[in-house]
Structures are given as C-alpha cells and as structure tokens.
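[1] Take this sequence and fold it.
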Amino acid sequence: MNVDVIRADQLASLPHGFLGRRGGVSTGVCAGLNVGFGSGDDRDSIRENRARAVAAIAPGARLATLHQIHSPNVIAVTDPSSDESRPQADGMATDRPGLALGILTADCTPVLFADAKAGIIGAAHAGWKGALGGVTDATIAQMERLGADRTEIVAAVGPCIARKSYEVDEGFFRRFAENDPANERFLTSGRDGHYQFDLEGYVVWRLAAAGIRAVEALGLDTYSDADRFFSYRRATHCGEPDYGRQISMIALP
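    You can find the predicted model right below:
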C-alpha cells in the first residue's frame, strides 16, 4: 500500500502533506505508518516509516521533529533532529531549504504554515492545551522573526478529532469559557454534564484572529476513520495498550 498523502490547496506551491496510517511497515496496534518514538513500536519500523514519509512528501529533505509537550513553545530550526535529541516544543519555523518540518499527532491538530514569497515555513502541534495557550500565535511570531509577513502567511489545518467525537466534561467547559466567553461557541451540549468540543473550529478561529487571511481546514476526523488515521482517544476507548502517531510535514524546496 502506498503512503496516503493529503494535500492542501493553500500550500500547493510547496512540498507538504498530511499523512495517516496507510503505507507503513509497523504491525499490531500501531499497524501502518507509525512515526512516533513515544510508542512502544519497533524502532527500526518507525525509522523506516519516517523515511517513507519524507520520500512521499519531500524526497531528499532532512526531517526535523520535536519532543512535543502540549505547550505554546516554538523554536526556529536550522538543522534536522536526531531520534535522541529532539527539542521540547510544539511549534517550529525555518527558512532553510531542504529541511522538512514534521508534526506528530493522534487526535491533536497539525497546522502547517507558509509565506512562500519570503521563503519561510512553520508547523505546529495544537492540542486543546497548546491551542488555548497560543501555540499557533507563537508559530506565526517565530515566522515573522525569520522575515515572514503575517499578511502573506497561509495555513492549513490537518486531520484531528472532530466535534462529534470529542466529548469533554464540565471542568473543560469552564476552563475555556473563563479564558474567553466567546469560546463557548466551540462547545455544544452533549449528555448530562458533558459537551462536544470543536477543536478544529477553535484552531481555525485562533488563526483568523491572529490575522491569517487564508486558512484551509481539511475537516477530517481522526477518531472515526480507523483505517486511515491513528487516534489516541479511540485506542483508549477500545482498551488498546498503545497507539501510533501520524505525521504532517512541510518543506522548502
């Protein structure tokens, strides 16, 4: 099976892609294109999957990934990362050709950014905590420090857990509402004492509020499509002992 590459129209001028689980060599509960060293998967399989991912999106590029910690921390990247020395952050930006920025997810939102005119790209891992903390805003700011123009930046929001699949409790609701009463629009009532959270919609709103004029949301639900995507929440609900991670990537040619 070939690697399944999902592309965004807004980023068509640059090598990029949102990948799922199709086209990899891992087996068991992480079967497919698992790229996450945080899983218990075979390390050689993960390395092969990462090589396949890069070859499918930006052949010959050097891959930079992060030790993601659900933070608003964003760094400028000049070199690829080794398996053992990934910096702790949840967003990155670069102006270096041949460097592929890779974000890992398994329900959280991957966001890819580009100012193609300036030759600056960015990538962010936006789970609810990072999104609320401003990881997308920080990624835009880091791109600007490298020379990007906010009015020229475009963004694509990749596969993540959808509102219909993302149940949260009253404490979660209060946390978002207290941060900004307008956030209530992204939470709809569900079963007693629970709500359905629109993570993708919230991330899109944060991008628009930050002044990004062109934002493309792919509208793909990681939870409900088990054949195509890994999902932490689905694995938890199914009682599985582990889960895979998919990668989203962007590079400068």
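[2] from here on, contacts and neighbour counts on C-alpha atoms
    Fine.
[3] Mind naming the longest helix for this protein?
    The residue-count maximum for a helix in the chain (DSSP state H) belongs to helix 43-57.
[4] contacting residues around that one?
    By Cα atoms under 8 Å, 6 or more residues apart in numbering, the residues outside helix 43-57 that reach it are 3, 5, 15-17, 19, 24-26, 33-37, 60-63, 100, 247, 249-250.
[5] For the comparison step, fold the sequence that follows:
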Amino acid sequence: MIPFETAPSLAAQTSIRHGFFGRAGGRSQVDFAGLNVSTSVGDDPETVENNRLLVSGALNVGPLAILRQTHSTRVATIVEPIEPGSIDADALVSATPGLALGILTADCTPILFFDPQAGVIGAAHAGWRGAVDGIIEETVSAMVTLGAHRDAIIAAFGPTIHAANYEVGDSFRRDFLTLHPDGAGHFHTPPEGAPHFDLPGFVAKQLRAAGVATVEQVGACTYAHPDRYFSHRYATHRQTRTGRQISVIGLT
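    Alright, predicted model coming up:
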C-alpha cells in the first residue's frame, strides 16, 4: 500500500476520501525515486502514469483530475473527468460524486477543502505567488458558487516548505508588504541573513480570512525532509532534479 498522510477533520467525513502523498512508494527511479506524479519534470511518462494509478488505488477513487498549474489564481469548476494537464489553473472545485481532484507540489502548499453540508470539494495549489495574489479566496468563492457556505468549509493544507528553509530576500518582502501591509509578522531575518517567509503561516491566515470554519495543517517541511517529500528548492540547491507529490480529495 502506498503511504499517505491525512487530516483528522477530513478523515472523519464519510462521503469523501483524501490523502497527502509524499515520495514514498511508486516506481520512479534516480532523481525522481518514489511516487513522482508529474510528467513535466523529465520522468518516464509510463512510469508516472503507473504512479498515478497507484495513488487512485490507494484511495479507491477514479481517475485523477490534474491541472496544468501556472502559479495563477484561476479556479476550474469540473463536472466530469478531464484529461490531465488539459486545463490551465491552480485550483479545482466540484460537487460531482466520483471525481477526484489532484494538486501537485514540491514546496508549494497543497490545500484540500470540503463542505460536508453542501457536498462541495476543492483543491488548491498555493505557492507564494498564488497565495499572495488570492488563490485561496478564489477557491472558496468558487465553492460558494456551487452551494458551499464559508462557515461550513473544512480546509487542510499539507507538506510545504517552512520559514526556516524559505529564504526570499528583501525585494520579495517589499513586494509582499505592498499587497499585504499587515503581513510583516510572516517574515523573520536571521542575523546577517536575508528575510525568510512563513508560507504555511500565511496560508493559514488567508484561509481564516476567507471565512473557512476549520483549518488544519498536515505534514512537515518539504525542504527539511527530502527523504519523505519532493522539494524543488532542495534539489535546486544540490543541482539535481526532483519530482512532484500529489494531494487528492474525492467525493464518493
């Protein structure tokens, strides 16, 4: 069985299945060793497809709806299966039973959403750009359009890079504070170092600002645990390549 992490708040819901997968398991080799689910990083496409099937089997869900993620604030509402990579967006929402929404990450923050009263699910890819520009509010708004209520939504976000390993520099801090003047608390600067950004802390704050009822964090820092997760920044610092892990939520 392919291992994955779950959020207790979502695991308690009987009408969905969900999981935050890492790199453990799977059939990819060398730099992508484990459960790489991305076809855009240089891995063998057939192996990637087999890894995606392993994910579907582990959760007992149908084909995965996977986007071509572009660090935007675009949200796709889907009512039927889609060809992986056929839609440019960074979040999906649905109220259709049998659909499984997948988000790929390798340091960015994956967020899974569910309104158990309305039967609406969502999944978002929140890198710093998307999070700063409003992907979380856009995802919640799209769920509301399908009948969800903000104060009924449960949200859980998964493994992502943490502030200790997320050096961003002074220009990033200035640009961020132009858009979010009250966000200085999401930065810390080590002695004689550059600013570091607390992406998961900012994601949690944005979820609460969007009116989400329950916010839960799952997993650890991707950069600090390259044995457990794919990390783009870790690989870049070591001049290697890396894969992408997937987070999935599906209505049964």
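[6] TM-score them against each other, please.
    For these two chains in superposition, a TM-score of 0.96 is obtained (TM-score structural alignment, normalised by the length of the second structure); 249 aligned residues with a Cα RMSD of 1.1 Å.
[7] what's the following helix or strand after the longest helix of the first structure?
    Under the assignment DSSP states H and E, the closest C-terminal helix or strand after helix 43-57 of the first structure is strand 62-64.
[8] what ranges do the strands span in the stretch 101-250 of the second structure?
    109-115, 120-126, 154-157, 187-188, 196-197, 214-217, 245-251 (DSSP state E, counting those that start in this stretch).
[9] Among those strands, which comes closest to Val132 of the second structure?
    For Val132 of the second structure, the closest of the strands of the stretch 101-250 of the second structure is strand 120-126, at 8.7 Å, according to Cα to Cα.
[10] Work out the gap between the closest one and the centre of the chain.
    8 Å (Cα atoms, centre = their mean, to the nearest Å).
[11] what's the average distance of it to the first structure?
    Comparison of strand 120-126 of the second structure with the first structure after fitting gives an average deviation of 0.2 Å (mean Cα distance after the TM-score superposition for the first structure).
[12] Could you check the angle that strand makes with strand 109-115?
    Angular relation of strand 120-126 of the second structure and strand 109-115 on a 0 to 180 degree scale: 170 degrees, by axes from the mean of the first three to the mean of the last three Cα atoms, to 10 degrees.
[13] what packs against strand 120-126 of the second structure?
    With contacts taken as 3 or more Cα pairs under 8 Å, 6 or more residues apart in numbering; DSSP states H and E, strand 120-126 of the second structure sits against strand 91-94, strand 100-105, strand 109-115, helix 135-145, strand 245-251.
[14] Other residues contacting the third one?
    Outside of strand 109-115 of the second structure, the residues that reach it under the criterion Cα under 8 Å, 6+ apart are 10, 103-104, 120-127, 148-149, 152-161, 199-200, 203, 247-249.
[15] hmm, back to that, could the helices and strands packed on strand 120-126 of the second structure go into TSV alongside mean neighbour count and distance to Asp170 of the second structure?
    Below are these laid out as TSV (neighbours: other Cα atoms under 10 Å; distance: least, Cα to Cα, whole Å):
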stretch	mean neighbour count	distance to Asp170 of the second structure
strand 91-94	29	29
strand 100-105	29	25
strand 109-115	28	22
helix 135-145	22	23
strand 245-251	26	30
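[16] a markdown table for the ones you listed, including distance to Glu83 of the second structure?
    Below are these laid out as a markdown table (distance: least, Cα to Cα, whole Å):
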| stretch | distance to Glu83 of the second structure |
| --- | --- |
| strand 91-94 | 14 |
| strand 100-105 | 12 |
| strand 109-115 | 20 |
| helix 135-145 | 21 |
| strand 245-251 | 16 |
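[17] Out of those, which is closest to Thr178 of the second structure?
    helix 135-145 (17.5 Å).
[18] That closest one: how far from the chain's middle?
    Worked out by Cα atoms, centre = their mean, helix 135-145 of the second structure lies 15 Å from the chain centre.
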